[in-house]
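Asks: kindly generate the corresponding structure for this input.
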Amino acid sequence: MIAIGARPWSRVTSELFRDYAKRCGATFILQTEEPSDEDFPLPALPDSPGRAHKRVYALKAFLPWRLLAIEGYDRVLVVDDSCCVKHDAPNVFDFIEPGAVGLTETSHAHAELSFKEIRKYLKARGEPEIPYTPEHYMNSGVMLYTRGMADAISPERILAAREMLFAAYPHQTLTYYLLNSAKVPLTILPKAFNRLPASTLPAGEWADMTDATPYLSDDDDTYIYHVTGAFKRRDVLIPSLALHLLAKTDPERAQALAATMPPPTSAAPAPVERPGIARRIARKLRSLVG
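Replies: Alright, predicted model coming up:
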C-alpha cells in the first residue's frame, strides 16, 4: 500500500490490508516515504499541466518493479490507501498467472483521454502504435504484478516515458503504455476487486456522501471498495467505511483506532461570486445617496 503525504485514513485502511495479507500468506508493506533521488532519479516535474505529485504517481510503477526485480517477490499487489478490503475477500493472488498483470476495467471515456496522449507521444517519436483496447484500460487503484513482467516497468522505461505523467490520468496512462508496448499479458480481474462504495447510486447522490455504510448489504459481492477522488469528503468517508469493516472482525481494535483519528475538516465554503458590473455600480450609487 502506498500512502505518501497527509493520508490519515491510511491508519485504518492499512490495518484492513495487513489482515488481508496475513490471510493470503503475503507480506504487508506500507510505503509512507519516497525513495531517494539516487534510487529513483526522476527529474522534478511541474504540477501543471496535469496533476501535482507526479513523482508519487510514477512510484506506483517503480515500487512494484523494485519488489519484484530487486527484492525477489513473485507477485505484488499494489493498492491505493483509499481502498478498503472486506474480511471475506478471496485471495487475489489466485487470479493471476506468472508473467501477467492483473487489473480491473474502468471508464472507457477515461481510456480515450489516455489513448489520445499515448498516440501523441508515439507520433512525436516515430514509435510504432500499440493496441488501444478500452476493455484493457485499468483503474490503477488495485494492480497485481508478477515477476516475469518486471522489465516492462523498469526505472529506465518509466523515466523514458515520464511525459505520460502530464496526462489527466497520469499513472493509468503511463502504465497502459508501459504494459502494452512491452506486450505484457493482461488478466482482467473481477470488478469486485475494485469498486466504488454505493456504486449503484447516481453520481450526484454519492459524490458528497460522508457515510457509505448504509449502502452495504449482505448480498454485496464487492471485495475491495475504492473511495476515489470523485468523492469530495474522503477524509470522513474512508475512515467511517474502514472502521465499519474492521469492526466486523476486531471491534476493540476498530474502537482504539477510531480514537486516534483526527477530527474531520470542515467542508470548504462555496466560493463567493463577484457581483457583476451593473450590480457594483448600483451599490456605489446607493452608497452615495445614503
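
Asks: from here on, just use CA atoms for contacts and neighbour counts.
Replies: OK.

Asks: residues in contact with stretch 211-223?
Replies: 85-86, 88-90, 191-195, 197-198, 236-237, 240-241, 244 (CA atoms under 8 Å, 6 or more residues apart in numbering).

Asks: ok, and for it, which residues are buried?
Replies: Judged by neighbour count (16 or more other CA atoms under 10 Å), stretch 211-223 contains these buried residues: 211-212, 222-223.

Asks: how about this one, so we can line them up?
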Amino acid sequence: MQTDEIQKKKIECYLQKMLSLYKALEKFDRVLLLDDSCLVSHTAPDIFEQVPRNQIGAFPESERADFRSYNYDKKFILKKKKININEYYNTGVLLVSKHQREIFSPRNLSKNLELFKSKYPDQAYFSYISAIEKTNVNKLHDEWNFMPVFDYSNDSNRQLTELPNDHLRLVRQKHIIHVTGYYKKRDKIIEQINLALYNDQNVRNSLRPR
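Replies: As a prediction, this is how the structure comes out:
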C-alpha cells in the first residue's frame, strides 16, 4: 500500500473513532469509549459514578513528562492552529455525556481535518477542541487509563513480549490498563495482562452470569 493511502486510512480510522461518540450519544445519555487495547479489571469501581455528568472524563497525558506524544502534538497544534495548548489528553479512555456531543460532530471534525495528520490524530483533535471550547474535563487518575510504559528512555523495552513481575504487580492494582502501540508486540503484553487479571478461578466464577 502506498504511503498516501496508509495516511488516508489512518485519518479515516481516527475520524470514525471520534464520530462514533457523536453517533452513540444520539441514543445514550453517557458513553464510555475504550480503545480495543484496554483491559478492565474486575475490581474496578463504576467509572460513571466517578465523573460528574457535566464533565468529560479523560486522563491528562501532559502530566506524564516522559511521554513523547504531548511534546509532539503541542508543537503540531501550534504550527497548524497557532494555539499553545497547556493540557493534553489521552483518548484511549473517554467518558462523555450527551450534552457534550457537539464536540464530536461532523461539522467540528471537518473544520479541523488538518489535526488528523498528527501522529496522534484523535488526541491532537480532542486536546485542541477542549482548549478552544473551554471544555470542562475531569482529569482522571492514571488508574483509569494506566499505560504500562516504565522507561521511555530505553527503546529496547519496545521489543518486550512480557512485563517484569514487579511491573505486573503494579498493573494489577489499576482499574483500566491501556496497552499502547509503544510495544511492538503488544498482543503478547495484552495476553499476559489478561491472564494476570482473569486467570484466577475465583475471578472467573464471579464474572459468570447468574
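
Asks: TM-score for this pair?
Replies: The TM-score (TM-score structural alignment, normalised by the length of structure 2) is 0.81; 196 aligned residues with a CA RMSD of 2.7 Å.

Asks: buried subset of the contacts of stretch 211-223 of structure 1?
Replies: Neighbour-count burial (16+ other CA under 10 Å) applied to those gives 85-86, 89, 191, 193-195, 197-198, 236-237, 240-241, 244.

Asks: show me what contacts the residue nearest to residue 33 of structure 2 when sequence neighbours are not counted?
Replies: Ranked by CA to CA, 6 or more residues apart in numbering and with sequence neighbours excluded, the top spatial neighbour of residue 33 of structure 2 is residue 94, at 5.1 Å. Contacts for residue 94 of structure 2 (CA under 8 Å, 6+ apart) come out as 32-34, 56-58.

Asks: of the residues you listed, select the buried ones using a PyMOL command.
Replies: Selection of buried members from the contacts of residue 94 of structure 2 for PyMOL, criterion 16+ other CA under 10 Å:
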select buried, resi 33+34+56+57+58
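
Asks: what does residue 116 of structure 1 correspond to in structure 2?
Replies: Aligning on TM-score structural alignment places residue 116 of structure 1 opposite residue 75 in structure 2.

Asks: oh, that last question was meant for residue 160 of structure 1, not what I typed.
Replies: Under the alignment (TM-score structural alignment), residue 160 of structure 1 maps onto residue 111 of structure 2.

Asks: residues near that match, how many?
Replies: 9 (other CA atoms under 10 Å).

Asks: and of the buried residues of stretch 211-223 of structure 1, the nearest to residue 178 of structure 1?
Replies: residue 223 (27.3 Å; CA to CA).

Asks: quick one: contacts for the residue most central in space within structure 2?
Replies: The centre of structure 2 sits closest to residue 92, judged by CA atoms, centre = their mean, with a distance of 1.4 Å. Contacts for residue 92 of structure 2 (CA under 8 Å, 6+ apart) come out as 33-35, 38, 145, 178.

Asks: taking these one by one, which sit in strands?
Replies: Those of the contacts of residue 92 of structure 2 mapping onto strands are 33-34, 38, 178, per DSSP state E.

Asks: one step back: rebuild the contacts of residue 94 of structure 2 as a markdown table, extending it with distance to residue 122 of structure 2.
Replies: Converted to a markdown table, the contacts of residue 94 of structure 2 look like this (distance: CA to CA, whole Å):
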| residue | distance to residue 122 of structure 2 |
| --- | --- |
| 32 | 15 |
| 33 | 12 |
| 34 | 13 |
| 56 | 15 |
| 57 | 15 |
| 58 | 13 |
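
Asks: the match of residue 116 of structure 1: neighbouring residues, count only.
Replies: The number of residues packed near residue 75 of structure 2 is 15, by other CA under 10 Å.

Asks: chain neighbours aside, what residue packs nearest to it?
Replies: residue 84 is the one closest to residue 75 of structure 2 (CA to CA, 6+ apart), at 8.0 Å.

Asks: so that neighbour makes contact with residue 73?
Replies: No - counting by CA atoms under 8 Å, residue 84 of structure 2 stays clear of residue 73, with 10.1 Å between them.

Asks: pull out the buried residues from stretch 22-40 of structure 2.
Replies: Buried, per 16+ other CA under 10 Å, within stretch 22-40 of structure 2: 22, 24-25, 30-31, 33-34, 38-40.

Asks: turn those residues into a markdown table, columns for distance to residue 155 of structure 2.
Replies: A markdown table is the format used below for the buried residues of stretch 22-40 of structure 2 (distance: CA to CA, whole Å):
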| residue | distance to residue 155 of structure 2 |
| --- | --- |
| 22 | 37 |
| 24 | 38 |
| 25 | 39 |
| 30 | 38 |
| 31 | 35 |
| 33 | 29 |
| 34 | 26 |
| 38 | 22 |
| 39 | 24 |
| 40 | 27 |
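
Asks: map residue 56 of structure 2 across to structure 1 for me.
Replies: Alignment note (TM-score structural alignment): residue 56 of structure 2 maps to residue 101 of structure 1.

Asks: in what helix or strand does residue 256 of structure 1 lie?
Replies: Using DSSP states H and E, residue 256 of structure 1 maps to helix 251-260.

Asks: buried set for that helix?
Replies: In helix 251-260 of structure 1, counting by 16+ other CA under 10 Å, buried: 254, 257-258.

Asks: next one: stretch 105-121 of structure 1
Replies: Neighbour-count burial for stretch 105-121 of structure 1 flags 105-106, 110-112, 114-115, 117-119, 121 (criterion: 16+ other CA under 10 Å).

Asks: could you do stretch 106-113 of structure 2 as well?
Replies: residue 109.
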